[in-house]
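Visitor: Only the shape, not the letters, is given here:
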């Protein structure tokens, strides 16, 4: 989709962390935006920021765990703009803890927001995209979906699911004018990692580093404009690491352990556990 000007994007998780930067990057391309987020997450201030860039903006408050609200997002966006050209599945939940210590409700909540909602929203927007022979789905995954870090079982599983979901979409709809991309950032100085660092004081491993949010937002735009299957955003090259892990799983497991990611999330889990206990 070379020219985004005048087209419409529906963006979930719009006001938190990465969402604000993605919204701004899409608006700079002249897109109309339907911005969805949970209640009370600063959508109105985001609307003012995006409107200054010249695009039309629709603000939608929604809980992505409810199918009826997903349908409402699509219906109201279509009513306002007449079409949805791009869907960016950005909303996400994360809970860092030893798996056996998770509350039962944590698991369906994470799966519901991170994987089920993107799949259901995609199903809702696909028919009109296929009829027009034009449309793009962007799924915001994570390097966690490629490496399976410790203390991140539900989150990592959903992010791995988004990677596979995207690959299947591309295979199914090849040649139809409709496509999909997946973005896999590492530790980003906004959103989930920024909150973990703020809450626990734990910093990302030096071997992996962190990325500012702007390159991630630009990666979304680039993926849409150039129909890229997958974009990894990380300050250090990690594709060779994941290629090695695919060819030699035991070696890959060792190398991933050496990055310090498992220890980082272990420290985060302990810090959060202590906070919950009031210690």
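Guide: Ah, there it is. Every value quoted in this text rests on a predicted model; they were computed, and no experiment measured them.
Visitor: CA atoms for contacts and neighbours, from now on please.
Guide: Will do.
Visitor: residues contacting residue 206?
Guide: Taking Cα atoms under 8 Å, 6 or more residues apart in numbering, we find residue 206 in contact with no residue.
Visitor: Tell me how far it lies from residue 138.
Guide: According to Cα to Cα, to the nearest Å, residue 206 stands 29 Å off from residue 138.
Visitor: Once you drop chain neighbours, what's closest to residue 41?
Guide: residue 15 (6.0 Å; Cα to Cα, 6 or more residues apart in numbering).
Visitor: doesn't the one you found fall inside a helix?
Guide: No. With DSSP: H, G, I helix; E, B strand; the rest coil as the criterion, residue 15 is assigned coil and is not in a helix.
Visitor: Presented hereafter is structure B, for comparison with structure A:
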């Protein structure tokens, strides 16, 4: 189908996959709604796309905030009077030793990767039903098909997102609304892969495969035009490995874990060490500040800023 004049919402549009998808949609003459937390980067991308003649709406959005999601849906309909494509791309990635993962980190991962996508879809489905057409793209991950060690929470959100997509497809496909789960693996050009390499100085084994933001954007466009239930982006041997896990679970687990565990453990070690160091620094800073407070004051440590606030 032609995307000329179609209205597409992209969450997590300020960088990486989301930014590349926005560019590709603009090339196909769609109107794009850019949603993310980074206002400066959204505005920079909007200027780039508008210079090419694309109609753009910027809506600063934290997908973990239900009020932001309501505003995103309402402002889109107010400006463009329709919503044709929803790309739930916003997400956070976390490789860490599970016993060192804080409750707030777990909740943030679930709210950003899963709950936000579900709530935004729920807000937009009525508009698509009114139009009797629509496309929903959920950015899942190969981690949702086979979750590597040290990424249990992240993988769980992506597996749930795949299940959510399947449910949407079964319910709404005959009513004109398609849903596709796009599943990239390690993605270069901005993403967890680049951060792992930077933190560990090691690249992933070739057997784990890899892809780029451009390839993921191509997969999104393929899903929009073709309506496939699911697209695995990374090239072989990722796809055969996923099939092996499904057909021969124990053998597949042995082979994939043997290959991936060392790489993901390096990432978890680096992230955990950084987290522990940051927490210890915050605690020591808070203790030092506490000693300076008068005995009549109450001292509340603020770990995020590494400071302590003395209040009467």
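Guide: Sure, I can see it. Note that this is a predicted model, so its numbers are computed, not measured.
Visitor: And the TM-score between these chains?
Guide: The TM-score (TM-score structural alignment, normalised by the length of structure 1) is 0.95; 277 aligned residues with a Cα RMSD of 1.5 Å.
Visitor: thinking again about what came up before, quick one: contacts for the residue nearest to residue 41 of structure 1?
Guide: 35, 36, 37, 41, 42, 43, 46.
Visitor: Show me what the fifth one aligns to in structure 2.
Guide: Alignment of residue 42 of structure 1 against structure 2 is given by TM-score structural alignment, with residue 41 as its counterpart.
Visitor: gap between the residue nearest to that match when sequence neighbours are not counted and residue 245 of structure 2?
Guide: Once flanking residues are discounted, residue 41 of structure 2 sits nearest to residue 14: 5.4 Å by Cα to Cα, 6+ apart. Distance of residue 14 of structure 2 to residue 245 of structure 2, computed by Cα to Cα: 35 Å.
Visitor: ok, now residue 52 of structure 2?
Guide: Counting by Cα to Cα, the gap from residue 52 of structure 2 to residue 245 of structure 2 is 45 Å.
Visitor: the more surrounded of these two?
Guide: A direct count of neighbours by other Cα atoms under 10 Å for residue 52 of structure 2 and residue 245 places residue 245 higher, at 18 against 11.
Visitor: now the residue nearest to residue 41 of structure 1: how far from residue 60 of structure 1?
Guide: Taken as Cα to Cα, the span from residue 15 of structure 1 to residue 60 of structure 1 is 11 Å.
Visitor: re the thing from before, quick one: the helix or strand containing the match of residue 42 of structure 1 to structure 1 mean distance?
Guide: If you go by DSSP states H and E, residue 41 of structure 2 is part of helix 39-51. Mean deviation of helix 39-51 of structure 2 relative to structure 1 after superposition (mean Cα distance after the TM-score superposition for structure 1): 2.0 Å.
Visitor: any idea which helix or strand comes after that helix?
Guide: strand 56-60.
Visitor: Would you mind getting the angle between the very next helix or strand once past that next one and strand 56-60?
Guide: Remark: after strand 56-60 of structure 2, the chain's next helix or strand is helix 66-80, criterion DSSP H and E. Angle between the axes of helix 66-80 of structure 2 and strand 56-60 is 160 degrees (criterion: axes from the mean of the first three to the mean of the last three Cα atoms, to 10 degrees).
Visitor: And helix 66-80 of structure 2, how far out from the chain middle?
Guide: 20 Å (Cα atoms, centre = their mean, to the nearest Å).
Visitor: so what does that helix touch, helix or strand wise?
Guide: On a contact count with 3 or more Cα pairs under 8 Å, 6 or more residues apart in numbering; DSSP states H and E, helix 66-80 of structure 2 meets strand 56-60, helix 116-131.
Visitor: Need the winner for burial among the ones you listed.
Guide: Most buried of those by mean neighbour count (mean count of other Cα atoms under 10 Å) is strand 56-60; its value is a mean of 22.
Visitor: superposed on structure 1, where does that strand end up, distance-wise?
Guide: In the superposition with structure 1, the average deviation recorded for strand 56-60 of structure 2 is 0.8 Å (mean Cα distance after the TM-score superposition for structure 1).
Visitor: how much does the strand of greatest length in structure 1 deviate in direction from helix 117-132?
Guide: The longest strand of structure 1 (DSSP state E) is strand 178-185. Strand 178-185 of structure 1 runs at 150 degrees relative to helix 117-132, counting by the same axes, to 10 degrees.
Visitor: Which residues does strand 178-185 of structure 1 contact?
Guide: Contacts of strand 178-185 of structure 1 (Cα under 8 Å, 6+ apart): 129-130, 133-143, 145, 162-163, 166-167, 169-170, 173, 216, 219-220, 223-224, 227-234.
Visitor: Sort out for me which of those are in helices.
Guide: Of the positions in the contacts of strand 178-185 of structure 1, 129-130, 145, 162-163, 166-167, 169-170, 216, 219-220, 223-224 sit in helices, assigned by DSSP state H.
Visitor: which two from those residues end up farthest apart in space?
Guide: Spanning the widest gap among these are 130 and 145, at 28.4 Å by Cα to Cα.
Visitor: how do the contacts of residue 15 of structure 1 look in structure 2, which are kept?
Guide: Of the contacts of residue 15 of structure 1, the ones still in contact in structure 2 (both residues aligned by TM-score structural alignment, their matches' Cα atoms under 8 Å) are 35, 36, 37, 42, 43, 46.
Visitor: Look at the nearest residue to residue 203 of structure 1 once chain neighbours are set aside and give its secondary structure.
Guide: In space, and not counting its chain neighbours, residue 203 of structure 1 is closest to residue 197: 5.9 Å by Cα to Cα, 6+ apart. Look at residue 197 of structure 1: counting by three-state DSSP, its state is helix.
Visitor: if we can go back for a sec, common neighbours of residue 15 and residue 60 of structure 1, please.
Guide: Shared contacts of residue 15 of structure 1 and residue 60, counting by Cα under 8 Å, 6+ apart, come down to 35, 36, 37.
Visitor: Most neighbours among those, which one?
Guide: Using other Cα under 10 Å as the neighbour criterion, residue 35 leads these with 28 neighbours.
Visitor: Provide a list of residues in contact with it.
Guide: Counting by Cα under 8 Å, 6+ apart, residue 35 of structure 1 has contacts 10, 11, 12, 13, 14, 15, 23, 43, 57, 58, 59, 60.
Visitor: now with 7 Å?
Guide: 10, 11, 12, 14, 58, 59, 60 (Cα atoms under 7 Å, 6 or more residues apart in numbering).
Visitor: tell me the SS of the closest residue to the last one other than its chain neighbours?
Guide: Looking back up the chat, that one is residue 60 of structure 1. Sequence neighbours aside, residue 36 is the residue nearest to residue 60 of structure 1 in space, at 4.7 Å (criterion: Cα to Cα, 6+ apart). Judged by three-state DSSP, the three-state class of residue 36 of structure 1 is strand.
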